[in-house]
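Visitor: Make a model of this:
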Amino acid sequence: MSRGAVKARKRPQPKRRASIGKWLGFGIPIAGIVGLVLFGVLSSGPDEAVVSSAAPDFSLPTTDGTMVSLQDLMAQGGDVLLYFSMGVGCDGCFAQIPEIADDLAAKEITFAPIMVNPADQVAADAARFGITTPILIDNSRKVSSAYGMIGVYGHADRPAHSFALVGKDGTIKWVHHYAKMFVPADEFMKDLGSSS
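Guide: Got it, this is the predicted structure:
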C-alpha cells in the first residue's frame, strides 16, 4: 500500500457525559426560582373582589399621633384615595406621595397614605422627602389586611405599592396594585381615571 492510499484512522473521542448529579444540581435551583417567580406573578395582581364592596372602616394614628378615621376622610366631601406602600426602605414609595398629591387635590380627592412601619421611622423619611401630607400608621397591619393589601407581589408582611379609591357612598370604586415602586403622575392619573 502506498502512503497516500492509507487512510488516517481517527481516534474515537471520549464522549463527554454530564453526570445526572450535575444536571440536577443545576436544574433544581433554576426550576425553583422560575416556580417562585411564576407563583408570585400569577397569584398577585388587582383584587377585583373588593371593588363595589363596602370599604372597611378604620381609625389610625398619623406619624404625630393624631387619630384619623375613614369617616373623617370621607367628611371632606370627595372620594378618598388610600395608598398602601412598603414604606421605610422604599424611596420610590415616599416620592410617590408628592408626585400625585397636587393632582389628587385638584380633583377634590382626599389622599391618605398608609404605612406599616413605626411612626418615628416613617416621619424621618417623610421629612427627608419634604412630605407634608399626613401618613397613617398601620403597625398591626389590620387595615392593610382588611383591604387585601398584604401578600401582593410576594410581600408577605407589608403592602407593595397599592391603591384603593373609596367613593363618597363608602364603597370601593377602584383597586390597583403596581409592580413598580413609583408611578409618574400622568400615568397614575390616567389609571385612576379609568375608575370613573
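Visitor: Could you use CA atoms for every contact and neighbour count after this?
Guide: OK.
Visitor: And the helices in this protein, which stretches?
Guide: 20-42, 70-74, 91-106, 119-128, 142-146, 185-193 (DSSP state H).
Visitor: For my notes, please list those in a markdown table and give distance to Tyr153 for each entry.
Guide: Below are those laid out as a markdown table (distance: least, CA to CA, whole Å):
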| stretch | distance to Tyr153 |
| --- | --- |
| helix 20-42 | 6 |
| helix 70-74 | 26 |
| helix 91-106 | 15 |
| helix 119-128 | 22 |
| helix 142-146 | 14 |
| helix 185-193 | 19 |
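Visitor: got those helices as CSV, with distance to Ile135 and mean neighbour count columns?
Guide: Listed next are these as CSV, based on distance: least, CA to CA, whole Å; neighbours: other CA atoms under 10 Å:
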stretch, distance to Ile135, mean neighbour count
helix 20-42, 28, 11
helix 70-74, 12, 16
helix 91-106, 9, 17
helix 119-128, 8, 16
helix 142-146, 14, 18
helix 185-193, 19, 14
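Visitor: Now show me the structure for the sequence below, then we'll compare the two:
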Amino acid sequence: MPKLTVGDAAPDFTLPDADGKPVALRDFRGRQVIVYFYPAAMTPGCTTEACDFRDNLAALDSRNIAVVGISPDPVEKLAKFRDAYHLTFPLLSDVDKNTLIAYGAYGEKTNYGKTVMGVIRSTFIVGADGRIEHAFYNVKATGHVARLLDELGFTQQP
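Guide: Have a look, this model is predicted:
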C-alpha cells in the first residue's frame, strides 16, 4: 500500500462528523491541520490518544493548528466518544474506509502476532497549502502527542 510522504498533496475528503455534518479537509485551508487516524472509539489506546489531543488543543490552537480524528466508526459511536470524553475537535466517520486507504492508514498490520487488515494508527500534519508536512505511520497511542508537539517545536503544556 502506498504511503504519503512530505510534499505530497494531502488527499481531500469530506466525511460526516459526530453530528452527521460534513467536514472537508479544504475547510482547514490556510492553516495547519493534524489529521490522525485511529482504529476504534472507546478503546483504551484510542481514548488515551484523543484525550492527549484534547488536553493540548489550546497549545495547538494558539499556533493556528487544527486537529481532526478519523476512524471507521459510525457517527453514533463518535458522538458517544466525544460526549464521554469531552472531545472538542472534529471526529469524522470513514465507514467505507476510502479516506483511510487514500492516506495509507488502512491495510495489513500485525496484531498479537497475526497479520490482519485494519486501521494503521497514523498521523499527518497537513500544511496551510494542503501538502503533507509530516507523515507518521504505526504510531503508539501513549506519548504520541508529546512526541508530535516536540516535532512541531514547542513544549507540551502541563
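Visitor: Can you pull the TM-score for these?
Guide: Comparison of the two superposed chains (TM-score structural alignment, normalised by the length of the second structure) gives a TM-score of 0.79, and 146 aligned residues with a CA RMSD of 2.4 Å.
Visitor: out of everything not next to it in sequence, what's closest to the residue nearest to the spatial centre of the second structure?
Guide: Nearest to the geometric centre of the second structure sits Tyr36, at 1.3 Å (CA atoms, centre = their mean). Of all residues not flanking Tyr36 of the second structure in the chain, Thr123 sits nearest, at 4.2 Å (CA to CA, 6 or more residues apart in numbering).
Visitor: what do we get in the first structure for the one you found?
Guide: In the first structure, the residue paired with Thr123 of the second structure is Phe163, using TM-score structural alignment.
Visitor: can you check Ala146 of the second structure too?
Guide: Under the alignment by TM-score structural alignment, Ala146 of the second structure pairs with Asp186 in the first structure.
Visitor: Then Ile101 of the second structure?
Guide: Counting by TM-score structural alignment, Ile101 of the second structure lines up with Ser145 in the first structure.
Visitor: Pro74 of the second structure -> the first structure?
Guide: Match for Pro74 of the second structure (TM-score structural alignment): Pro118.
Visitor: quick one: that match and Asn139 of the first structure, what's the gap?
Guide: 7 Å (CA to CA, to the nearest Å).
Visitor: Who has more neighbours out of those two?
Guide: Asn139 (17 against 14; other CA atoms under 10 Å).
Visitor: how close does the more buried one sit to Val116 of the first structure?
Guide: 5 Å.
Visitor: re the thing from before, does the residue nearest to Tyr36 of the second structure touch Ala135 like I think?
Guide: Yes - counting by CA atoms under 8 Å, Thr123 of the second structure sits close enough to Ala135 to count as a contact (6.1 Å).
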